[in-house]
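J.: Structure here, sequence nowhere to be found:
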């Protein structure tokens, strides 16, 4: 086998697979190119990306005749794919030369934030005066492409990736592992993408239907499509400067619905379609997911009802028409948006007091379900941690007892428990280190960052959440940070999307040698 650094990883075979992915991803910018033509804008930025990406893909494919990859090469393929695709995704921004993303570092930040569905932005001004409709739609489309997984899509369309496809999907997809829904992994990938596409179309249809019914005046066809493209991948980019605040209460309730859908394990939808909807009721992860959003949402709603962040006097809130609905809607909206890591905002929660922001910071660590498009730690991992702690407390009192950790009545093997604990500890360690580094860089460059703001930057990028607090609040951007800080955040978004360990492992000496 070919090797690098005297090791046992066939780099050329890995690059060949990355080339195959790039050759197909090259078709993606043709969609915004057609949008550009429709609106009378130049399609050149997207045609240039098509040509460059296809050329690189073809070139990499010719490096090696071998298409099969082994266990180690899977990690390299996944990591390189999720690094190279955002790199070529900068081409439309750079060629269009519009606004702050004409700068290479900003373009890379925006592209990585898009494909990893983070939703953090460095656009100084989000408007059609500064950016063309096609460029803003490309920004939305990058999130949709990354939501279900670039390699899951490629496995669905490339027969040669069926060999080793299961591990590729597991290393790329959020959560403990992805369920094999059909006997063939390629068919499982197709199933997931069909469900994902179906919900995207349903979201666009509902959003636009509300507009046609006069219930969502600003949700025109462009906005309906644009927001459907970033709701289902839990991305949160919006062509509106004020995010979901630009839309009516009816539209915001509809967005809440589809954010919940997007943060749910997509395998449950498959079982429901196959005649087993009871899986939703019996799934402990799903119940915990709904419970977490409900508790956080009601806490926020209660504080907002008391006047926190809504600009009202606490003693007079009960007399304001619609105040209860407004408090409930904003509380639930931000709870769902943060837990699912979608990152939309129904209002500027920078105006809320610190108690609500601390609750939101806590919620940023939860994440949605495994097998969904959501980021961060994931509800299922916290459930396993809680059950493991409960077991240790029990066996401390009863040392002879045998008490397996269970998930939906099925025992979890010890290797899985160990990997969950390692992931959570590594994630938290990276969060703490990144908080310190961001805070120190702020001191170096003269940014007036509080500890809470620095912590929110770290979790917003590592957890692919999107907005944070203060300087990086939902109506602000990450633009004021130094280039060095933004490049570090790019790395955080990259390793966060790939569940941390899948990337870090390729930087260990043992990965490259026996």
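T.: Arrived safely. Owing to the predicted nature of the structure, the values given are computational and were not obtained by experimental measurement.

J.: When you work out contacts or count neighbours from here on, use the C-alpha atoms and nothing else.
T.: Noted.

J.: Just the element for residue 416, please.
T.: Assigning secondary structure by DSSP states H and E places residue 416 in helix 414-445.

J.: Which SSE is immediately downstream of that helix?
T.: Taking DSSP H and E, what comes next after helix 414-445 is helix 451-462.

J.: Which positions within that next one qualify as buried?
T.: Neighbour counts over helix 451-462 (16 or more other CA atoms under 10 Å) mark 452-462 as buried.

J.: before we move on, what about stretch 337-355?
T.: Counting neighbours by 16+ other CA under 10 Å, stretch 337-355 gives 337-352 as buried.

J.: Show me where the protein has its strands.
T.: Secondary structure of the chain (DSSP state E): strands at 406-407, 410-411.

J.: Spit out the contact partners of the closest residue to residue 121 other than its chain neighbours.
T.: Of all residues not flanking residue 121 in the chain, residue 477 sits nearest, at 5.4 Å (CA to CA, 6 or more residues apart in numbering). Residue 477 sits next to 120-124, 467, 471 when contact means CA atoms under 8 Å, 6 or more residues apart in numbering.

J.: could I get the residues you listed as CSV with distance to residue 251 and neighbour count?
T.: Below are these laid out as CSV (distance: CA to CA, whole Å; neighbours: other CA atoms under 10 Å):
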residue, distance to residue 251, neighbour count
120, 22, 32
121, 23, 25
122, 26, 25
123, 24, 23
124, 26, 16
467, 21, 30
471, 27, 23
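
J.: so can I have CSV of those showing distance to residue 20?
T.: Shown next, in CSV, are these (distance: CA to CA, whole Å):
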residue, distance to residue 20
120, 29
121, 29
122, 31
123, 31
124, 35
467, 34
471, 40
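
J.: nearest to residue 179, of the residues you listed?
T.: Among the contacts of residue 477, residue 120 lies closest to residue 179 (CA to CA), at 29.6 Å.

J.: Find the nearest non-adjacent residue to that closest one, please.
T.: Leaving aside its sequence neighbours, residue 120 sits nearest to residue 466 (CA to CA, 6+ apart; 4.2 Å).

J.: want to compare, so here's the second one:
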């Protein structure tokens, strides 16, 4: 049968993405000049992005983007952009990311907002202000969606823009805020930018108030760039543990914002705040975090959640504010898949860690920057189970699954269940593979089941840190090259919600 996918359209539009990617590269270039860092990694990457982008654009010609080409464009973009993003690391040739696979791992983790790292030494003294800012910026670009940005900029994507946003944006569906999809994309990015600026002002403001000595302008910008995309990269080796309690509470607030459907903020801005508070998913999102946070905070306050002596982890047992702050911070960071850490939760006992592992499967809201399965899917499953229980007793009843936004149709429910089954299946297979990796890799010396499970969901769900050797204060550096490549693949398909990538590998897609 004849091939029905015109790959030249998709590849040509990837070229357009490359050209526009040269614009944000100006920011780390400017920082390099300001701090006296080497500017050539960024100058060379800008030149390659422009040249390669212009060459690829010629493949497209006047061809239109169709339904199948949209799938290919989304998959190719999220593979090609991280590859291009490795160039500054490889040209600088500093530290562990001088190795091509390590550079690709770090770049993929950045653009997919995973936050898993294998930098052996996270410090501006070694990598420079500009390189670490590029690392932060990759997460900010990936948070709201690269193709959502392209739809907002490029008029030629207005026709297929709804399909692109649907396949790229995490969640079941995307609210169309305006009649034109291009206007919707612009609104989402403006809200995203607005909250990023607000986070920068708040973080830096705490510094001026004397509540955060080391939260200078550079750190304020760097952390705002990775809070709103739920990324988790930090130029500080100890993540948010390096900052004061005031900063940690501020980060909690912005992580909650980042895990919320950004469309709901638009309704609040135009005078319809009831859309936010009546939203079933939003209420479930907040309720889940409150319940899990209370459980973890209770374990820490009582001392039952700690595996080491209190003096090794600081004054937590019996100290209410500290226990609540640490419990809330880590639960919010995990549920929203931000991946920041306010302490090393490797010092927690297995009970508290299992609770965090459970939280890794929850995810934030649809239409947010969060990863993993998403609260809306779990809500739909819960309502579907309740319906089945009801119709078992009342077989003649017709009871649709409803949310505050309306009825969830049966096709969407099937899609939700299919996604969760595929996600759990990949998780199970990948956990076994990582257990084999741990048993055969002398650098690791064996992985516990909890460590393997956490490494899998941390990459597939774009969460970032796990337990043990991949804990919040450690890295993925000791894994073998094949294991790193496999986890790069997990981050890639996880960011695009698995099915959008897998469909490209089916024979029927090409015929």
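T.: It's in. What you see is a predicted model, and the numbers here were worked out from it, not measured in a lab.

J.: before we move on, the earlier item: corresponding residue for the residue nearest to residue 121 of the first structure in the second structure?
T.: Per TM-score structural alignment, the equivalent position to residue 477 of the first structure in the second structure is residue 475.

J.: Tell me the spacing between its match and residue 367 of the second structure.
T.: Remark: distance between residue 475 of the second structure and residue 367 of the second structure (CA to CA, to the nearest Å) = 29 Å.

J.: And residue 500 of the second structure, by the same measure?
T.: 16 Å.

J.: Pick out whichever of these two has more residues nearby.
T.: The neighbour comparison of residue 500 of the second structure against residue 367 (other CA atoms under 10 Å) goes to residue 367, with 25 against 20.

J.: Quick check: the more buried one touching residue 169?
T.: Yes - Residue 367 of the second structure is in contact with residue 169 according to CA atoms under 8 Å; the separation is 6.3 Å.

J.: just the helices in the stretch 251-400 of the second structure please.
T.: Here the stretch 251-400 of the second structure has its helices, by DSSP state H, counting those that start in this stretch, at 262-269, 274-277, 280-302, 310-313, 320-335, 350-360, 375-393.

J.: Buried ones in the last one, by neighbour count?
T.: Right, helix 375-393 of the second structure. Applying 16+ other CA under 10 Å to helix 375-393 of the second structure flags 375-381, 383-384, 387 as buried.

J.: Find the centremost residue of the second structure, please.
T.: In the second structure, the residue lying closest to the centroid (CA atoms, centre = their mean) is residue 113, at 3.4 Å.

J.: which position in the first structure aligns with it?
T.: Residue pairing (TM-score structural alignment): residue 113 of the second structure is matched to residue 117 of the first structure.

J.: just residue 8 of the second structure next, same as before
T.: Counting by TM-score structural alignment, residue 8 of the second structure corresponds to residue 12 in the first structure.

J.: Isn't its match up against residue 64?
T.: Yes - between residue 12 of the first structure and residue 64 there is a contact under CA under 8 Å: 5.9 Å.

J.: wait, what's in contact with residue 181 of the first structure?
T.: Residues in contact with residue 181 of the first structure (CA under 8 Å, 6+ apart) are 188, 191, 267, 270.

J.: Comparing residue 12 and residue 64 of the first structure, which residue is more hemmed in?
T.: Neighbour count, other CA under 10 Å: between residue 12 of the first structure and residue 64, residue 12 has more, with 20 against 16.

J.: sorry, back to before: against residue 428 of the first structure, how distant is the match of residue 113 of the second structure?
T.: Applying CA to CA to residue 117 of the first structure and residue 428 of the first structure gives a distance of 20 Å.

J.: Since PyMOL is what I'm using, could you give me a select command covering the contacts of residue 181 of the first structure, but only where they're buried?
T.: The PyMOL selection below is limited to those of the contacts of residue 181 of the first structure classed as buried (16+ other CA under 10 Å):
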select buried, resi 188+191+267+270
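
J.: Can you lay out the contacts of residue 181 of the first structure as TSV showing distance to residue 223 of the first structure?
T.: Output for the contacts of residue 181 of the first structure, formatted as TSV (distance: CA to CA, whole Å):
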residue	distance to residue 223 of the first structure
188	31
191	27
267	29
270	29
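
J.: From residue 132 of the second structure, how far out is the closest residue in space to residue 127 of the second structure that isn't next to it in sequence?
T.: What sits nearest to residue 127 of the second structure in space, not counting adjacent residues and going by CA to CA, 6+ apart, is residue 94, at 6.6 Å. In this view, residue 94 of the second structure and residue 132 of the second structure are 12 Å apart by CA to CA.

J.: out of those two, which sits in the busier spot?
T.: Counted by other CA under 10 Å, residue 94 of the second structure and residue 132 do not tie: residue 132 has more neighbours, with 21 against 15.

J.: just checking, the more buried one touches residue 125?
T.: No - with contact defined as CA under 8 Å, residue 132 of the second structure does not count as touching residue 125 (10.4 Å).

J.: Please enumerate residues in contact with stretch 225-235 of the first structure?
T.: Identification of contacts with stretch 225-235 of the first structure by CA under 8 Å, 6+ apart yields 114, 116-119, 137, 140-141, 143-144, 146-148, 196, 199-201, 203-204, 236-239, 255, 258-259, 261-263, 340-343, 373-374, 466.
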